[in-house]
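Novice: sequence plus predicted model, see below.
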Amino acid sequence: MIIQNESKTQEIKQNMRGGHGNVEITHITDSEILGKNCRLFAQITVKPGDSIGEHQHTGEQEIFYFLQGKGMVVDNGIQLQIGPGDVMVTPDQGSHSVVNTGDEDLVFMALILNENV
């Protein structure tokens, strides 16, 4: 199966999870392809100064793979700087947030896997 770029869907979320500004979400696949084990596979773009607010995951885990830009994350209460090539894994019952602290877009892949399937 090939998913061509023009078939991907995009959405903009304002003040995502209590964060600031707009977050662009490009869905790589839809729920029919993902199946019951995966809730989200997407490329996320956070503009300079914008953020995704701190939130908890319940019954699922989320993995971020950072591709471009610089940012600050809070991972279960611990604040860390991130950049290209870094990975953040938020387990079931874990919490996280992301802020773009750089001068360019912060771009990362996000994968949410359901725990109890």
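Specialist: Great, that's in hand.
Novice: make it CA atoms for all contacts and neighbour counts henceforth
Specialist: Will do.
Novice: verify the stated contact: residue 114 with residue 37.
Specialist: Yes: contact criterion C-alpha atoms under 8 Å: residue 114 and residue 37 qualify, at 5.3 Å.
Novice: residue 54 and residue 37, how far apart?
Specialist: 24 Å (C-alpha to C-alpha, to the nearest Å).
Novice: another one to put next to it:
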Amino acid sequence: MKRKIVLKELPETKAEAFKLLFVKDILTSKDNDRISFHYCRMQPGGEIADDRHECIEVYYFLKGTGKAKVGGQILDVAPGTVVCADSNEYHSVMNTGTADMEFLAILSPPYA
């Protein structure tokens, strides 16, 4: 497993499955079998549409404002907010603000 990762040195890729979302993969299933960890940047109007999978997913919001929906409950998100989605629970994230939203996504077991 990687011992030191410098975020600014990681490549940022467009998440093709989602609207206006760009991701830096910090840890993936290539690194370990327990967790994946991603830095996400979502532009205004961006969205991770309703999604569900076998893993637990936790979002920690760093910048920007928006909404998250987990299990049908709509939640306001801002810096310092943590949102958790259980295994196979529908969840989504929307940037409703006027600036980029930045957040960390942690998934266990790893999704990517």
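Specialist: Nice, thanks for sending it over. Predicted model only: the values in this text are computed from it and were never measured.
Novice: returning to what we had before: more neighbours, residue 54 and residue 37 of the first structure?
Specialist: Between residue 54 of the first structure and residue 37, residue 54 has the larger neighbour count (other C-alpha atoms under 10 Å), namely 19 against 14.
Novice: can you tell me what that one aligns to in the second structure?
Specialist: The alignment partner of residue 54 of the first structure in the second structure, by TM-score structural alignment, is residue 50.
Novice: repeat for residue 70 of the first structure
Specialist: Per TM-score structural alignment, residue 70 of the first structure is aligned with residue 65.
Novice: surely its match meets residue 93?
Specialist: No: the criterion here is C-alpha under 8 Å, and residue 65 of the second structure misses it with residue 93 at 10.4 Å.
Novice: top strand in the second structure by residue count?
Specialist: strand 36-51 (DSSP state E).
Novice: quick one on the thing from earlier: so what's the match of residue 70 of the first structure up against?
Specialist: Listed by C-alpha atoms under 8 Å, 6 or more residues apart in numbering, the contact partners of residue 65 of the second structure are 76, 77, 78, 79, 95, 96, 97, 101.
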